[in-house]
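In: the following comprises the amino acid sequence and a computationally predicted model.
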Amino acid sequence: MSSALIDLVWQSTLETLYMVAVAGIISALVGVPLGVLLYVTRPRQILAQPVVNGILGIVTNVGRSIPFIILLVAIIPFTRMIVGSSIGTNAAAVPLTIAAIPFVARLVEGALNEVPPGLIEAAQSMGATPMQIIMKVLLPEARGGILNGLTITIVALVSYSAMAGAVGGGGLGDLGIRYGYNRFNPTVMLITVVVLVIMVQLFQSLGDYLVRKSDHK
């Protein structure tokens, strides 16, 4: 493998990591609170607001139902407004983030579903406020599930980032399409796939380790 190809692979790997990191951090910062809201605003929950819950549920479901490749193209005007361009890693991070937020929210909601209702009732009987229940009961009890959900999201973002290469998003997907597929170079395609597989395995292993460390049961 030539030094030029090594440089291309290295640069593309860094671009992919950058896109995944930006989208992962922002989607966690927005998606986790959104998932908590989806849970606590349900009927008969600690902050029951059926109307609010219904609106949040519809918005989340719409966000999850749009295929990423369509979302990627559909929000190009919004992407240009945010980062000033529709190509490159910064541009690709916008649809990646938008796609990941509802995904994270539903996974967090699912993790909170696993918290025994008795714990919430016990906290309420001791006079805990809704915020105290969220911070001291729900989130600590669901920590392992939330971390597992974030791991699943990061792995999905790696796949989505490769898809973004189809429209000039940069990263390993762009490398595979431009230098592998378009130039009929199976070596570049193989290298791209191998790097992506290794990246996914590393993220999954790290996530599994954090889940095990956080499991206090």
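Out: Great, that's in hand. Residues are numbered from 1 along each chain as shown.
In: make it CA atoms for all contacts and neighbour counts henceforth
Out: Noted.
In: all helices for this protein, in order.
Out: 3-40, 50-65, 68-74, 76-83, 89-113, 117-125, 130-133, 139-141, 143-164, 171-175, 186-214 (DSSP state H).
In: my guess is residue 14 contacts residue 161. True?
Out: No. Between residue 14 and residue 161 there is no contact under C-alpha atoms under 8 Å: 11.9 Å.
In: between the two, which contacts overlap?
Out: residue 171 (C-alpha atoms under 8 Å, 6 or more residues apart in numbering).
In: structure B:
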Amino acid sequence: MEDYFLTRFQRKTRIELQRIVDNQEHFQPEAVLAATKLLNKKLSEQALPILDEAAYPTRDEKLKVDRLSLSLDYRPFFRTLSYRELLTSISIALFGLAIIGIINYYSDERFFKDVHSIWRGHTILFVFLANHIIYRYEHKRSNNFLGRSINDLFLLVSLMLLAISYKFIIGGTYDFRIGNGVLGIIILVSVITMSIFSFEIGLGLLKMLLKKIRCQIF
């Protein structure tokens, strides 16, 4: 990721690089590190005092960066939010529902008979992971924890709305009843929130592992 920013910042002026360093809370740690290195290089070429890189986050030493704040910062996600996220969520949701439809169609076959529920669950996990992978390749950067959670919510809403619409088109209905409507909404929102956060915590651990082996895909 740092190499990406080094290439991207090559043509930035010393003032632009200094602005990134001075406002590091608005940028990813890798971007700040790349800007610091390029700025030091430009200053050394001009025979000016070199900035102390220890004052800024590095790959091995990020004492100045609050990792929790970075992971819960909503601004990077909404800064680039556009119709593209909505179209991607709808496309992935349609793909996931199509796969689930195929699994349901062949659920009586010997291959799917006893495991079709497991296949459906794995399909749901796959489409949520694919959503993050596509986001990374569309934006050329990884999403943080809160950004991924919001993106998950977009995909979940798309899945639910498309599933309900399909059921309505073919003449079926979803029968969801609960005695206390307010309590039902609170329970539903709580379950969805906990499920998304739990899923993202697991993905966060997977992401750390992939970075260790230099195979980051989301």
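Out: Cool, the structure landed. If you're wondering where the values come from, they're calculated on a predicted model, not measured in any experiment.
In: report the TM-score for the pair.
Out: Put the two chains on top of each other and the TM-score (TM-score structural alignment, normalised by the length of structure 1) is 0.29; 110 aligned residues with a C-alpha RMSD of 5.6 Å.
In: picking that back up, quick one: which of residue 14 and residue 161 of structure 1 has more around it?
Out: residue 161 (29 against 14; other C-alpha atoms under 10 Å).
In: how about the contacts made by the more buried one?
Out: Per C-alpha under 8 Å, 6+ apart, neighbours of residue 161 of structure 1: 16, 19, 20, 92, 96, 169, 171, 172, 173.
In: with residue 214 of structure 1 instead?
Out: Counted by C-alpha under 8 Å, 6+ apart, residue 214 of structure 1 has contacts 143, 144.
In: what's the spacing between it and residue 32 of structure 1?
Out: For residue 214 of structure 1, the distance to residue 32 of structure 1 equals 17 Å [C-alpha to C-alpha, to the nearest Å].
In: ok so, going back, which one of the helices of structure 1 is the most hemmed in?
Out: helix 171-175 (a mean of 28; mean count of other C-alpha atoms under 10 Å).
In: helices or strands up against that one?
Out: helix 3-40, helix 143-164, helix 186-214 (3 or more C-alpha pairs under 8 Å, 6 or more residues apart in numbering; DSSP states H and E).
In: try it again with 6 Å
Out: Here helix 171-175 of structure 1 touches helix 3-40, going by 3 or more C-alpha pairs under 6 Å, 6 or more residues apart in numbering; DSSP states H and E.
In: for the helix it packs on, packing partners?
Out: helix 89-113, helix 171-175.
In: check structure 2 for its longest helix and report it.
Out: helix 181-212.
In: in that one, what's buried?
Out: By 16 or more other C-alpha atoms under 10 Å, the buried positions in helix 181-212 of structure 2 come out as 196, 197, 199, 200, 203, 204, 207.
In: where's the closest residue in space to the second one that isn't next to it in sequence, which helix or strand?
Out: What it means is residue 197 of structure 2. Among residues not flanking residue 197 of structure 2 along the chain, residue 149 sits closest, at 6.7 Å (C-alpha to C-alpha, 6 or more residues apart in numbering). In this structure, residue 149 of structure 2 sits in helix 145-169 according to DSSP states H and E.
In: for that helix, list every residue counted as buried.
Out: For helix 145-169 of structure 2, using 16+ other C-alpha under 10 Å, the buried residues are 145-156, 158-159, 162-163.
In: got the angle between it and helix 181-212?
Out: Between helix 145-169 of structure 2 and helix 181-212, the angle comes out at 130 degrees (axes from the mean of the first three to the mean of the last three C-alpha atoms, to 10 degrees).
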